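A.B. asks: Pasting a predicted model and its sequence here:
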Amino acid sequence: MEDLLNTEILNGQTLGDFLTLDFLAGILGSVLSAILILIVGYMIAGWVRRRIVGLSDRYEHLDNTLFNFLGNIAKYIIVGFAVLFVLNTFGVQTTSVVAIIGAAGLAIGLALQGTLSNVAAGVMLIFFRPIKQGDFVEVNGQMGTVKDISLNFTELASLSNVQIIIPNSEVWGNTITNYSIYNTRRAEWTFGVGYGVDLYQAERIIRDTITSDERAHVEPEPFVQVNNLGGSSVDFLVRVWCDSDVFFQFQADMKRKVKEALDDGGINIPFPTRTIIQE
């Protein structure tokens, strides 16, 4: 009877082989090995991610967003390899699994071309940093202050404090005008005076009014010259350097102050006139 039972077990005709100690020990060993591989893989992945993210905390000029992204990518890659090792432990042919994952990745990549291009552009923006938070920029016809740069889009706040969302592919692929990258800017005005006025006096008034403002830089030397003889005015071209953060207010203030100073100095400021002759 015992010989008959053993014969049936060997021939796979009963369920007795699933209850043998050797088989259970093998299953248990595989499960424990898989758990151990996953735990070790997860611990290594977490350690690698922390090391990568820690680089941005150690060096202030490095962007946190980029290193968080790179850290997560490294973590997922390590965990993915750990899962492949687990599958291999259970006898699964990992070559076919990798092929399936590759095919699925290709299909997903083709379906998400626009999104992936935004992510790629976001990585380039974060890595090369042509713009950063707080910069006042003009991108793709939109002007505003940079509020955030994510992996998918760049957020601007317009002069009217309206949120503007621009896909990163349109930011990286277009001309970027960054008004905040340099500490100084050159303000420029054109002031017209009448043909009958004393040009030396007009020039002195314009120069003294602008250079007396504490926002005007002495170096480089301010430029005040007659630039054009117009149809009804002699035009002075004025160029003065100032700090970038006061540029707009400085430029606006000087228009009013120069006009008031010319009026006080008796300098005629011509304006368009029209003479109507009735017959």
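C.D. replies: On my side now, so go ahead. Residues are numbered from 1 along each chain as shown.
A.B. asks: contacts, neighbours, all on C-alpha from now
C.D. replies: OK.
A.B. asks: what's the neighbour count on residue 160?
C.D. replies: 7 (other CA atoms under 10 Å).
A.B. asks: How about the secondary structure of it?
C.D. replies: coil (DSSP: H, G, I helix; E, B strand; the rest coil).
A.B. asks: tell me which residues in the lengthiest helix in the chain are buried?
C.D. replies: Using DSSP state H, we find that the single longest helix of the chain is helix 21-58. Under the neighbour-count criterion of 16 or more other CA atoms under 10 Å, helix 21-58 has 30, 33-34, 37-38, 41-42, 45-46, 48-50, 52-53, 56 buried.
A.B. asks: does residue 14 really touch residue 8, like I thought?
C.D. replies: Yes. If you go by CA atoms under 8 Å, residue 14 and residue 8 touch, sitting 6.3 Å apart.
A.B. asks: Just checking the distance from stretch 40-54 to the centre of its chain.
C.D. replies: Centre-to-centre, stretch 40-54 and its host chain are 26 Å apart (CA atoms, centre = their mean, to the nearest Å).
A.B. asks: I should have written stretch 265-274 there, sorry.
C.D. replies: 48 Å.
A.B. asks: Presented hereafter is structure B, for comparison with structure A:
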Amino acid sequence: MDYSLDLKTLDLIKQQLIDLAFQVGPKIVLGLIIFFIGKYLIGMANKIMRRAFDRSEVDPSLATFLLSFSRVVLWVLLLISIATTMGVQMTSFIAILGAAGLAVGLALQGSLSNFAGGVLILLFKPFKVGDTVEAQGTTGEVESIDILYTKIKNFDNKLVTLPNGILANNLIVNYSQKSTRRVDMKVGIAYGTDIKKVRKIILGILAKDERIHHEPVAVVLFNNFGESSLDLIIRCWTDTANLWPVYWENMEAIKEALEKNQISIPFPQREVHHLYPEEKK
């Protein structure tokens, strides 16, 4: 059997290739033009957005996320435009994207929840890098806020990584957001002690500390009849950064002042009485 191609067949194939080139060629050229123009415009758009964020002093974490997200959206739109130019049916293309998105969404449910939580944290700013927060049983300084996770450094220098989805949907205590904090101290004195005298001594100590604010005024209040002591609560206000130094130093100063004035600071104790029948005495 002769498998050789005759000239007529070769001419037919050649003509079909030429026709195909005339049909597809312009679309390919147009697609390449759209690609390079779109790439240039995406770069320009990102530069404009970056400058706008710099002028408006947007949080760096939020700016980085928004730039990355907008770049992805613009590239998707560019690819859709190129596919449309090449003659791809949009209904089929959208169906493929939808199916792929559904599969990815089911596989990455936890990550998508963290992603959404990161967006909420960056937008509403319940805390920022450098703040001291308490969340999910962890207290420490926020070291970084990523789009999926937040890293908190404990006071003993352990790094805790928490998913943003959990943070965005649970209680967060921010100790740094307010410029002033109330210092609460508790002191127990022996029963029979003159409370007014003790109050005067303690307020005199607090008045010497320049870090303590005059408004609201510091107070010493009788709080409770304890098992072994009369319990007093001391409240004063200071700058957030001075909270713990004010607490530690004044607690020590109060102890020394009470001892100097011979005011007893009791410790828990219990009296035991033995009762015997009359014939066993």
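C.D. replies: That came through, no problem. For clarity, every value in this text was computed on a predicted model and none was experimentally measured.
A.B. asks: which strands and helices sit next to the longest helix of structure 1?
C.D. replies: Applying 3 or more CA pairs under 8 Å, 6 or more residues apart in numbering; DSSP states H and E, one finds that helix 21-58 of structure 1 contacts helix 64-89.
A.B. asks: what stretch of structure 2 does the helix it packs on fall on?
C.D. replies: Taken onto structure 2 by TM-score structural alignment, helix 64-89 of structure 1 occupies residues 60-85 there.
A.B. asks: and that stretch, how far from structure 1 on average?
C.D. replies: Compared with structure 1 after fitting, stretch 60-85 of structure 2 has a mean deviation of 2.4 Å; criterion: mean CA distance after the TM-score superposition for structure 1.
A.B. asks: Show me which residues of that stretch are buried.
C.D. replies: Within stretch 60-85 of structure 2, the residues scored as buried using 16+ other CA under 10 Å are 61-63, 65-67, 71, 74, 78, 80-83, 85.
A.B. asks: now do stretch 97-116 of structure 1
C.D. replies: Within stretch 97-116 of structure 1, the residues that count as buried by 16+ other CA under 10 Å are 115-116.
A.B. asks: And stretch 172-186 of structure 2, by the same measure?
C.D. replies: For stretch 172-186 of structure 2, by 16+ other CA under 10 Å, it's 172, 174-176, 180-183.
A.B. asks: swap in stretch 114-124 of structure 2?
C.D. replies: 114-122.
A.B. asks: residues in structure 1 aligned with stretch 189-202 of structure 2?
C.D. replies: Counting by TM-score structural alignment, stretch 189-202 of structure 2 corresponds to 193-206 in structure 1.
A.B. asks: Kindly report the same for stretch 163-172 of structure 2.
C.D. replies: Mapping stretch 163-172 of structure 2 onto structure 1 (TM-score structural alignment) gives residues 167-176.
A.B. asks: How about the contacts made by residue 140 of structure 2?
C.D. replies: Shown in contact with residue 140 of structure 2 (CA atoms under 8 Å, 6 or more residues apart in numbering): 132-134, 152-155.
A.B. asks: how about 10 Å then?
C.D. replies: 130-134, 151-160, 175 (CA atoms under 10 Å, 6 or more residues apart in numbering).
A.B. asks: tell me which of the buried residues of helix 21-58 of structure 1 is nearest to residue 222 of structure 1?
C.D. replies: Closest approach to residue 222 of structure 1 among the buried residues of helix 21-58 of structure 1 (CA to CA): residue 56, at 42.1 Å.
A.B. asks: Isn't that closest one up against residue 64?
C.D. replies: Yes. Using CA atoms under 10 Å, residue 56 of structure 1 is in contact with residue 64, at 5.4 Å.
A.B. asks: now the strands for the stretch 101-250 of structure 2?
C.D. replies: With strands called from DSSP state E, counting those that start in this stretch, the stretch 101-250 of structure 2 shows them at 132-135, 138-145, 149-154, 159-163, 172-174, 180-189, 219-225, 230-239.
A.B. asks: Point out the other helices and strands that the shortest one packs with.
C.D. replies: Other helices and strands packing on strand 172-174 of structure 2, by 3 or more CA pairs under 10 Å, 6 or more residues apart in numbering; DSSP states H and E, are strand 132-135, strand 138-145.
A.B. asks: The last one vs structure 1, average distance?
C.D. replies: If you overlay the two and look at strand 138-145 of structure 2, the average distance to its match in structure 1 is 0.7 Å (mean CA distance after the TM-score superposition for structure 1).
A.B. asks: Trace that strand over to structure 1 and give me the residue numbers.
C.D. replies: Going by TM-score structural alignment: strand 138-145 of structure 2 matches residues 142-149.
A.B. asks: Name the residues of that stretch that come out as buried.
C.D. replies: Residues of stretch 142-149 of structure 1 classed as buried by neighbour count (16+ other CA under 10 Å): 143-147, 149.
A.B. asks: chain center to that stretch, what's the gap?
C.D. replies: In terms of CA atoms, centre = their mean, the centre of stretch 142-149 of structure 1 is found 9 Å from the chain centre.
A.B. asks: ok, now stretch 48-60 of structure 2?
C.D. replies: Going by CA atoms, centre = their mean, where stretch 48-60 of structure 2 is centred and where its chain is centred differ by 21 Å.
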